[in-house]
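Peer 1: Mind looking at a prediction? Sequence and model below.
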Amino acid sequence: MFIFFYGKRRARIKTAISSYEHTCEYCKSNDMRVKVYQTYIHIFWIPFFPVGSKDAEIKCAKCNSPKWNDFIMKKYEASTRTPFYLYTWMLLIPLFIGLIAYICEQNAQHTREYFAKPQVGDLYEMKNPGNGRIVYFNMKITAIKNDSIRFRLEEAAFADNVEYIFLAHDLRKMRDSGLIVQIDRE
């Protein structure tokens, strides 16, 4: 079972200390601390993208009592840019897709190279579509002589050590029809 964590969180995107024309009624200080927050959607606690509007919070810098000034709050909300890290998943998804494409291409390249120059010990992953379902199995090259290649099944269920001999042109037909899925070299 796969557990998927997602939700909304709030991130502080700016903190500033500013002078304010009104004095605090508790400590008589003119300095205030402004914090701007942005709500974002996360997947596995990694930000996906920001949602909603920014919110500013103003408190006295000395005694931490809350202040309310719409003009200053709106000024800070408007002047604060949403940081790029709140788009982390939006950046990671194309990188992840690119990485998968690169790995698949490298696998395909190795399979082409190994098919062109087979060696004893190469492991062929093959499929056999029959009886309405596809069965995958592994065969290992045990010997190569001229145009023929000798294979042995690698599954424990087929431990009877039966070897199969294929000609190179038969293997090409199998590869072209998609019966050879992948080739690994030890």
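Peer 2: Sure thing, it's come through. Residues are numbered from 1 along each chain as shown.

Peer 1: For the rest of this, base every contact and every neighbour count on C-alpha atoms.
Peer 2: Fine.

Peer 1: And the helix ranked longest in the chain, what does it pack against?
Peer 2: Using DSSP state H to assign secondary structure, the helix with the most residues in the chain is helix 88-116. If you count contacts as 3 or more CA pairs under 8 Å, 6 or more residues apart in numbering; DSSP states H and E, helix 88-116 packs onto strand 46-60, strand 180-184.

Peer 1: Just send those back as CSV, with mean neighbour count too.
Peer 2: Output for the helices and strands packed on helix 88-116, formatted as CSV (neighbours: other CA atoms under 10 Å):
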stretch, mean neighbour count
strand 46-60, 19
strand 180-184, 19
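
Peer 1: what's residue 44 in contact with, if anything?
Peer 2: Counting by CA atoms under 8 Å, 6 or more residues apart in numbering, residue 44 makes contact with 4-6.

Peer 1: repeat that for 7 Å
Peer 2: With contact taken as CA atoms under 7 Å, 6 or more residues apart in numbering, residue 44 is in contact with 5-6.

Peer 1: Check residue 152 too.
Peer 2: Per CA under 7 Å, 6+ apart, neighbours of residue 152: 139-142, 161-164.

Peer 1: same deal with residue 169?
Peer 2: Applying CA under 7 Å, 6+ apart to residue 169 gives no contacts.

Peer 1: Tell me the secondary structure at it.
Peer 2: With DSSP: H, G, I helix; E, B strand; the rest coil as the basis, residue 169 sits in helix.

Peer 1: Comparison target below:
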Amino acid sequence: MIFYGTKSTAIKNGLIRNVTCPHCQTNTEMNYTVFGRYAHIYWIPFFPIGKQQILECNHCKSTYELKNLREVIKQKFYKEQEQNPIKTPITHFTFLIIIGLGIAFAFFSSLKSDSDSTAFSENPKVGDVFFETTSTGKYSTSRVTKVTKDSVFVLVNNMEIEQKSSIDKINIDSNFTTAKGRYSRKQIIDFYKEGKTIYKIQRK
């Protein structure tokens, strides 16, 4: 169940002078508070959805929304805002910021993984794991057990899986038993560049 809704917080307080209160007809000052409204998901601010201005007469303590006051009071309020602009707090974008950071992290992690795999394909070591597309169109892994000048020997995972995203479920020690394989160093570089047979190399 997703919890969502709207809330508001005070983002600015101020004062306008020399105005006539609609209720007590006194020439006085009015304190104002600007509330920033925002949508939230699980009580985390998602994005701002507007502002509300509440003014209070210093004499009779009557309160009003700015939109319900006379034009002369509105103009004084707007003039005061020109001199001291209201800024939407960055915290009202918290959920969007979290999403943005998550996307950025995933993007740069992917770039680093690609960079690491390229380096590993050119200089394989014992213990490296090759993530592969099998001849049946499924996914599996193999683990490097020996590296020579020209060849790379692997222990083949006995299991295959249909979803690439679930390959970690079968990449466990008990699935590497007796099946063995061999690549030339050139094959590993070529296969990784093509991205078909070997699409990722992981080094612990």
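Peer 2: That came through, no problem. The model shown is predicted, which means the values in this text are computed figures rather than measured ones.

Peer 1: returning to that earlier point: buried subset of the contacts of residue 152 of structure 1?
Peer 2: Buried by 16 or more other CA atoms under 10 Å: 139-142, out of the contacts of residue 152 of structure 1.

Peer 1: quick revisit: the longest helix of structure 1 vs structure 2, average offset?
Peer 2: Its matched residues in structure 2 lie on average 2.3 Å from helix 88-116 of structure 1 after superposition (mean CA distance after the TM-score superposition for structure 1).

Peer 1: Residue 135 of structure 1 is nearest to which of the helices and strands packed on helix 88-116 of structure 1?
Peer 2: For residue 135 of structure 1, the closest of these is strand 180-184, at 11.7 Å, according to CA to CA.

Peer 1: In structure 2, what range does the closest one match?
Peer 2: Residues 198-202 of structure 2 are matched to strand 180-184 of structure 1 when aligned by TM-score structural alignment.

Peer 1: Can you show me the strands along structure 2?
Peer 2: For structure 2, the strands defined by DSSP state E occupy 4-20, 27-41, 44-57, 63-65, 129-133, 139-147, 151-157, 176-184, 198-202.

Peer 1: outside of the first one, which residues touch it?
Peer 2: Taking CA under 7 Å, 6+ apart as the criterion, the residues outside strand 4-20 of structure 2 that touch it are 26-43, 73, 76-77, 86.

Peer 1: how near is the counterpart of residue 66 of structure 1 in structure 2 to residue 52 of structure 2?
Peer 2: Per TM-score structural alignment, the equivalent position to residue 66 of structure 1 in structure 2 is residue 63. Going from residue 63 of structure 2 to residue 52 of structure 2 by CA to CA, to the nearest Å gives 13 Å.

Peer 1: ok, now residue 6 of structure 2?
Peer 2: Applying CA to CA to residue 6 of structure 2 and residue 52 of structure 2 gives a distance of 13 Å.

Peer 1: Now for those two: what residues contact both?
Peer 2: Between them, residue 6 of structure 2 and residue 52 share no contacting residue under CA under 7 Å, 6+ apart.

Peer 1: which residues does residue 203 of structure 2 contact?
Peer 2: 127-129.

Peer 1: same deal with residue 201 of structure 2?
Peer 2: Contacts of residue 201 of structure 2 (CA under 7 Å, 6+ apart): 117, 120, 128-131.

Peer 1: CSV for those residues, including distance to residue 200 of structure 2 and neighbour count?
Peer 2: As requested, these are exported to CSV (distance: CA to CA, whole Å; neighbours: other CA atoms under 10 Å):
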residue, distance to residue 200 of structure 2, neighbour count
117, 6, 23
120, 9, 21
128, 10, 18
129, 8, 24
130, 6, 26
131, 5, 22
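
Peer 1: For the contacts of residue 152 of structure 1, give me TSV that also has distance to residue 15 of structure 1.
Peer 2: As requested, those are exported to TSV (distance: CA to CA, whole Å):
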residue	distance to residue 15 of structure 1
139	63
140	64
141	66
142	69
161	72
162	73
163	73
164	72
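
Peer 1: ok now do the residue nearest the centre of structure 2, which residues does it touch?
Peer 2: In structure 2, the residue lying closest to the centroid (CA atoms, centre = their mean) is residue 99, at 2.2 Å. With CA under 7 Å, 6+ apart as the criterion, no residue contacts residue 99 of structure 2.

Peer 1: do that again at 10 Å, thanks
Peer 2: Contact analysis of residue 99 of structure 2 by CA atoms under 10 Å, 6 or more residues apart in numbering lists 46, 105.
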